[in-house]
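[1] okay, structure incoming, though there's no sequence with it:
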């Protein structure tokens, strides 16, 4: 079990620059009462344009594939000089199941592809509230099945397939593995990178109290909206495959957890780590006390984000290639 802790009492200045830029530009949450959902989504895309620019050069292959829920898009990202058959990493972006896209997280996907030496497959899953649980989960499982069937064509070793995601994307990573178990099918997923995951909605935690108030990058009010968008007022509000903190977490793939300290979800992520360890899983984690939710997106200016991406990428390479 690996833990990296920074002891500084305030947000890292480089990460604060990222946060201030997002909030000064209006912020999606601040605009919630004056813009339509589609307008807020367009704003969210624009706010991330600066932060997804630059980074590793790769080749991209955007495709549409059929899933059990209909046609969705995927993006296949391949860095230079990979072996003929290499490991694959399925990436699921965050955004509370409501916002963001392959474009907003293109930089993060390219960073993982380059640093870990893998082909990254990003999934453009359907967003809520138009498409509620379990649509995105079913789409993700379908993509994993499609990858297993088409691995040879893609130059991917289907025996070395991993998943990574941030926030809502981390939720979908865990839920995908649980879904395979529920279906009594062997999961092809060999490793998980879980960045500041949205695994439950418990607003009573200390991290929610300290870091979930108005004016933060991610608020408790926002998280409630995301919860309602994803599951609605249905029986799914306590469904383990929707919010996997409630699930039995035995027999999960090895996992690496990136936990920022200044995040309303920090306590929940620490609880997920503890629960996975108690269930007998191979778990490693890093706590970045001076980082906020979404801090990896600041990699263009942040040494802490660069370090976090490198550590998790090194862990992934070791799990897939050793």
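    That came through, no problem. Given the structure is predicted, the values throughout are model-derived calculations rather than measurements.

[2] alpha carbons only for contacts and neighbour counts from here, please
    Will do.

[3] what are the boundaries of the helices in this structure?
    Ranges of helices within the chain are 13-24, 37-52, 106-116, 135-154, 168-182, 206-211, 220-231, 266-278, 303-321, based on DSSP state H.

[4] could you dump those to TSV with mean neighbour count and distance to residue 100?
    Below are the helices of the chain laid out as TSV (neighbours: other CA atoms under 10 Å; distance: least, CA to CA, whole Å):
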stretch	mean neighbour count	distance to residue 100
helix 13-24	17	14
helix 37-52	17	6
helix 106-116	24	11
helix 135-154	18	14
helix 168-182	24	11
helix 206-211	17	22
helix 220-231	19	13
helix 266-278	19	21
helix 303-321	18	19
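
[5] among the ones you listed, which is nearest residue 237?
    Proximity to residue 237, assessed across those by CA to CA, is greatest for helix 220-231 (5.9 Å).

[6] for the spatially closest residue to residue 226 that is not a sequence neighbour, grab the count of nearby residues.
    Sequence neighbours aside, residue 96 is the residue nearest to residue 226 in space, at 5.1 Å (criterion: CA to CA, 6 or more residues apart in numbering). When neighbours are defined as other CA atoms under 10 Å, residue 96 has 23 of them.

[7] residue 96 contacts residue 168, doesn't it?
    Yes. Counting by CA atoms under 8 Å, residue 96 does reach residue 168; the two are 5.2 Å apart.

[8] before we go on, here's another structure to hold up against the first:
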């Protein structure tokens, strides 16, 4: 019987979460508490309610005693916030050969898309320590379906088993493989974009730079950077303001970086701290998304500003009422899905403009 309860409990908890979010707004406000206002912003009710439920479950961040426990925690959180799969998406597993062995990958295609299309090579978030193909399955399905593109999600090696620059090396190798196998993937060499969230946004940005500067590699046509981590050397104001109580904590950020690049003297490497890259000119057009209540907010916006200063076409969009990780919360709150639809619109527009 205990084993049965262990299997049933996650499903019951997920149903309870969806039930709470389906309550009338007045009841949800009562559960969430008084509106939270900080730095001239008001936190969305959906985000505040999710944080309240997290608090009631005794969770205050993403880190844990061990990487294995943190990974299990993210998988459980994904289950709690998951809903019905996005319909009309064909999914196929792939294996990506690299210099360090094969990487698991997953190719997503809208069912109605039968001809060639742009391909978004996507790197999941999770501080380079947690996260996998499954934790970002819903997001990749959503991007493929509503942007009308193929998406290749890459399961790069994680720290601390594989510290920096392993994740970067894998990400660049996966991008190279996607370009070299463009026809088989249903795209063309000059229609491959990169994207990612959080640590994945860091990897997408660093791949875009490396590929653009490479003599033997086609540069991406677009980069979608969702609340990216871009500077491991500086504490900015948003980390002080939002480093506690908004999902991603100050302690989490330290824990992730200590696992990924434990040597502080090497954290200025531009493959990690892409904001410190001297020359950003000539990079592909970018959409940089930030969340108002996110410790990473200010560094992401600083990177967008530097791209613009370098003459790169960039859209910088802050969702001032949301928190880090909102792209993975679509199924529970309307506000999260609204934001994702806007991001999809920017991706569609950015890829369309490259065809002109």
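    All right, it came through fine. The structure presented is a predicted model; accordingly, all values stated were derived computationally and were not measured.

[9] rewinding a little: what does the residue nearest to residue 226 of the first structure correspond to in the second structure?
    Taking TM-score structural alignment, residue 96 of the first structure has residue 127 as its aligned residue in the second structure.

[10] contacting residues for the residue nearest to residue 226 of the first structure?
    Taking CA atoms under 8 Å, 6 or more residues apart in numbering, we find residue 96 of the first structure in contact with 167-168, 198, 223, 226-227.

[11] which residues touch stretch 7-20 of the second structure?
    In contact with stretch 7-20 of the second structure (CA under 8 Å, 6+ apart) are residues 28, 76, 79-82, 332.

[12] which two of those have the greatest separation?
    Across the contacts of stretch 7-20 of the second structure (CA to CA), the longest gap, 22.8 Å, separates 28 and 76.

[13] what lines up with residue 81 of the first structure in the second structure?
    Per TM-score structural alignment, residue 81 of the first structure is aligned with residue 112.

[14] so what's the equivalent of residue 216 of the first structure over in the second structure up against?
    Under the alignment (TM-score structural alignment), residue 216 of the first structure pairs with residue 246 in the second structure. Counting by CA under 8 Å, 6+ apart, residue 246 of the second structure makes contact with 51, 293-294, 323-324.

[15] one more time with 6 Å
    With CA atoms under 6 Å, 6 or more residues apart in numbering as the criterion, no residue contacts residue 246 of the second structure.

[16] quick check: the gap between it and residue 239 of the second structure.
    Distance of residue 246 of the second structure to residue 239 of the second structure, given as CA to CA, to the nearest Å: 11 Å.

[17] could you do residue 77 of the second structure as well?
    23 Å.

[18] grab the nearest non-local neighbour of the residue nearest to the spatial centre of the second structure.
    Geometric centre of the second structure, nearest residue: residue 197, 1.8 Å, by CA atoms, centre = their mean. For residue 197 of the second structure, ignoring the flanking residues on the chain, the nearest one in space by CA to CA, 6+ apart is residue 226 at 4.4 Å.

[19] residue in the first structure matching the one you found?
    Residue 226 of the second structure maps onto residue 195 in the first structure, by TM-score structural alignment.

[20] ditto for residue 81 of the second structure
    So, by TM-score structural alignment, residue 81 of the second structure is matched to residue 51.

[21] which residues touch residue 139 of the first structure?
    residue 67.

[22] so what corresponds to it in the second structure?
    In the second structure, residue 139 of the first structure lands on residue 170 (TM-score structural alignment).

[23] good, wrapping up.
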